[in-house]
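**Student:** Sharing a sequence plus its predicted fold:
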Amino acid sequence: MNIPVPVMTVGLLLLSNVFMTFAWYGHLRYKSLALPIVILSSWGIALFEYMLQVPANRIGHGYFSAAELKTIQELISLTVFSVFSVFYLHESLRWNHLVGFGLIVLACWVIFKEW
């Protein structure tokens, strides 16, 4: 199967960000757990994040510049985190969060625009 580079790159980055978000923020629902357990658990989850993120950047670099790869990763990260915070942490997104995220999307457009 010949998956286009942009699809493979974005797909792997999306999956890696799901793992990253759980590694970094998943423990917030379990504040009674001892910090060393939380740290070791996060490292274990982050291993899977790296196993997806590193190939994504390897595959995508050349088609995308490093700055574009980082921009894609940040946009995906914000999107995944928004969904995670609403559905897993049960926190609401306020209007100022949405405006701020919108400005970041605008920044992404500036980075990808051919000038």
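**Tutor:** Received it, and whenever you're ready, just let me know what you need.

**Student:** switch to C-alpha atoms for all contacts and neighbour counts from now on
**Tutor:** Noted.

**Student:** what residue is smack in the middle of the protein?
**Tutor:** For the chain, S77 is the residue whose C-alpha lies nearest the centre (C-alpha atoms, centre = their mean; 2.6 Å).

**Student:** pretty sure that residue contacts N17?
**Tutor:** Yes. The pair S77 / N17 is scored as a contact, 5.8 Å apart, by C-alpha atoms under 8 Å.

**Student:** report the longest helix in the chain, please.
**Tutor:** Using DSSP state H to define each element, the chain has its longest helix at helix 35-60.

**Student:** ok, structure two:
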Amino acid sequence: MSPLLLTPFLLVLSNIVMTLAWYGHLKAPSWPMWVAILVSWGIAFFEYCLAVPANRIGYGAFTGQQLKVMQEVITLSVFAVFSVTLLGEPLRWTYFAAMGCLVMACVFIFLPSGGG
């Protein structure tokens, strides 16, 4: 599979796993903090197993700056689905405005540099 397809695919998977690591424990408020931390760390290990290859495979096809901006847009997209489906939180217009700003960041970061 091409780095142009494999990189975003792995980044989406890594962000799904990381969202569960960072926010999944919110559905278990009775857990002691140390349990939430250990479970999150355990889940985060698998996120790194996806994110590190995604960035290594993608670097060259994408610049480091492009990889980072792409990752941020993917993160917010994954979190939008997570917050609605698992946390039961509605998406407000402000979320869409912020996402629009990040999409524009993607547009700008992928524009040709013009030799600079």
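**Tutor:** Happy to help now that I have it. Note that the structure is a prediction, hence the values are computed from the model and not measured.

**Student:** distance from the longest helix of the first structure to the second structure after superposition?
**Tutor:** On superposition with the second structure, the mean distance recorded for helix 35-60 of the first structure (mean C-alpha distance after the TM-score superposition for the first structure) is 0.3 Å.

**Student:** In the second structure, what range does that helix match?
**Tutor:** Helix 35-60 of the first structure lines up with residues 33-58 of the second structure when matched by TM-score structural alignment.

**Student:** Mind jotting down where the helices sit in the second structure?
**Tutor:** 3-23, 33-58, 64-85, 93-109.

**Student:** The shortest one aligns to what range in the first structure?
**Tutor:** The alignment of helix 93-109 of the second structure onto the first structure (TM-score structural alignment) covers residues 95-111.

**Student:** The matching stretch against the second structure, how far on average?
**Tutor:** Stretch 95-111 of the first structure versus its aligned partner: 0.9 Å mean (mean C-alpha distance after the TM-score superposition for the first structure).

**Student:** buried stuff in that stretch?
**Tutor:** For stretch 95-111 of the first structure, a neighbour-count test (16 or more other C-alpha atoms under 10 Å) marks 101, 104-105, 108 as buried.
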